[in-house]
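Peer 1: Kindly return the folded structure for what I paste below:
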Amino acid sequence: MPPPIATPRARALGFGMRRARQARNLKVRELGRMIDVPPQNISNWESGKRIPKVDELATILGALRVEPAERARLVELARTATEPNWLEQHAPPTATFVDYERTATDMFEWASGLVPGLLQTPAYMRAIFAATARPKQDIEKHVMIRLARRDVLRSHPPLEYQAVLGEAVLHQDIGDRSEMAEQLRHLLAASRARNVSVRILPERRGYHPGLYGPFVIFDFEDLPPIVYLEHYRSNGYVYHDDHLADYRAAKATLSALALSEHDSEQLIQGVITELED
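Peer 2: Prediction:
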């Protein structure tokens, strides 16, 4: 049986290879000529469709003068790239997650506690980061990165984005009342884009799979889908067909329980009115 293609680790490896190449302002063909490797091989490695051997990867990383820490990370990804699932020990979101957003065609997100990153206002972001006691300059850096992620919703073609939010998201005290009202107004404005759907799952709907925590399903044009699981200090990536089927079923259940887009808008507007009183 051939090894699985485009596993979470294989794609993270490919993203890292692409970033390293672009950091040197090299096209795929230029890098291919430099190391005497067919450009198609490099393209397949960068997409995760194929996995380079460790010695092939070492040649590329040497030519690109990749720093030792990043080189060690990518080599480890190459060695474990065929494993179907992955627990990444970092605080979310990572560069890998951002690359998934950038390369996906469709994205479904279940958010149970916070407004999703793609829909957050700068004030909401700052309130979250400030609660983690980050230095101010570090906070501003992360805010700019998160704001840049919104570009996927305005690209050509734009990412098709569906979000189902637990009603509790609307009632969190993130920032002051005016900042929370601003966030919810932005949520309404974003939801009116043709490629964006925001729906609210009311409280007291009984048991549903979303009670176990937030998740994201990424779909791609020519690669297998991937599920992202967000934890406090780590991220999980799920690739196995059986697990994917379970999360597809969870998506269907949450979508069935959620309010319509119109009723969700009315609910959000009602919370805004309460905050502004």
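
Peer 1: From here on, just use CA atoms for contacts and neighbour counts.
Peer 2: Will do.

Peer 1: does the residue nearest the centre of the chain sit in a helix, a strand or a coil?
Peer 2: Nearest residue to the geometric centre of the chain (CA atoms, centre = their mean): Phe97, 3.8 Å. Three-state call for Phe97 (DSSP: H, G, I helix; E, B strand; the rest coil): helix.

Peer 1: Next, the second sequence, to be compared with the first:
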Amino acid sequence: MNRNTSKSIALGARLRNARKANKISQRALAEKIGVAHSLLSRNESGQRVPTRTEVIRILAPLELPDREREEILEMTEDPSGSPLAVIELPERRAQIAALVEIEQMAKEVVSWSPLIIPGLLQVSSYTRTIMEAVPVPHEEIATRVAVRMGRRDILTRRDPVRFTALIGEGVLHQTIGGPAVMAEQFDHLLMMSAHENVELRIVPTATGWHPGLCGSFQLIKCDGTSFVHLENPVSAVFVQESEAVAGFERSVPELLEVAMSPQESFELIAKEVRRTTGVA
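Peer 2: Below is the predicted model:
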């Protein structure tokens, strides 16, 4: 497994979460297992990939459910560092952990979402409606909704991520969750579009061919590294190979070329609010 990949970042996140669940600091754990504090720090950030033997040593003093311990150890068994890392259920939690970690490191995110509101702009009622409709285990829905709502923090924190949201016009005509949910969702879009770091653009349905017709994607730009996250309800893939990522990067200007301006997009969403609520 290579360092600074989605897999190494996911493994680091699981190690950090396990340590924090045991209420022990990095320094204290390092002293307990006899390693340098800086080593644990690099492991947890994904900058260094520990071996299976090292992970066993790290987890030894921690109290963890057997299933969680096994899941973490399984993450050390793929040394390939494949640039296309398909992660299916029941490994979904590791994939979500990787996405959260990468978004936290991001400087800029570009999302093309032709079918639904981008996750970083969803309200909880909209997210819950979707998760109740797709094959998400019922006992995981509340946690998944909370995680998605927590992800939005990158847009409003002190050093916010620059976010460009490209949304298909057809999304505005859907009634996911009913009129009340859609009205709440549209109000949130208008509110977020007022943030200086958020650019919201609607891509009209009546356009010619453009690369966005090949499917949705999320481009995540970090210092020195970029990722593309592709997802459906039951699986996901991180694209990390530089040439493949560059292909998605080239599609962004073409999408912006056919998109409405921020002001036109705002006015269209406001019109949908009036239509949905019946308030002129």
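
Peer 1: so what number do they get for TM-score?
Peer 2: The TM-score (TM-score structural alignment, normalised by the length of structure 1) is 0.89; 274 aligned residues with a CA RMSD of 2.3 Å.

Peer 1: quick revisit: what residue in structure 2 is paired with the residue nearest to the centre of structure 1?
Peer 2: Matched by TM-score structural alignment, Phe97 of structure 1 corresponds to Leu99 in structure 2.

Peer 1: And Arg33 of structure 1, how far from Arg65 of structure 1?
Peer 2: As for Arg33 of structure 1, its distance to Arg65 of structure 1 is 16 Å (criterion: CA to CA, to the nearest Å).

Peer 1: hmm, I was thinking of Met180 of structure 1
Peer 2: Met180 of structure 1 is 45 Å from Arg65 of structure 1, by CA to CA.

Peer 1: can you check Asp138 of structure 1 too?
Peer 2: 27 Å.

Peer 1: What of Arg73 of structure 1?
Peer 2: Distance from Arg73 of structure 1 to Arg65 of structure 1, by CA to CA: 14 Å.

Peer 1: got it, and Leu223 of structure 1?
Peer 2: 29 Å.

Peer 1: what are the ranges of the helices in structure 2?
Peer 2: Under the criterion DSSP state H, helices of structure 2 are mapped to 6-21, 26-33, 37-45, 52-59, 66-74, 92-105, 124-133, 138-151, 179-193, 242-258, 262-277.

Peer 1: Would you mind giving these as a markdown table with distance to Thr205 of structure 2 added?
Peer 2: As requested, the helices of structure 2 are arranged in a markdown table below (distance: least, CA to CA, whole Å):
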| stretch | distance to Thr205 of structure 2 |
| --- | --- |
| helix 6-21 | 33 |
| helix 26-33 | 51 |
| helix 37-45 | 41 |
| helix 52-59 | 50 |
| helix 66-74 | 43 |
| helix 92-105 | 29 |
| helix 124-133 | 22 |
| helix 138-151 | 27 |
| helix 179-193 | 18 |
| helix 242-258 | 10 |
| helix 262-277 | 13 |
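
Peer 1: Which residue lies closest in space to His90 of structure 1, excluding its sequence neighbours?
Peer 2: Using CA to CA, 6 or more residues apart in numbering and skipping residues adjacent in sequence, the residue nearest His90 of structure 1 is Ser234, 4.8 Å away.

Peer 1: My guess is the one you found contacts Thr94. True?
Peer 2: No: checked against CA atoms under 8 Å, the pair Ser234 of structure 1 and Thr94 is beyond contact range at 9.8 Å.

Peer 1: returning to what we had before: of the helices of structure 2, flag the one that's most buried.
Peer 2: helix 6-21 (a mean of 22; mean count of other CA atoms under 10 Å).

Peer 1: Quick one: the residues in structure 1 that that one pairs up with.
Peer 2: Helix 6-21 of structure 2 maps onto residues 8-23 of structure 1, going by TM-score structural alignment.

Peer 1: Ile141 of structure 2 and Val134 of structure 2, how far apart?
Peer 2: 10 Å.
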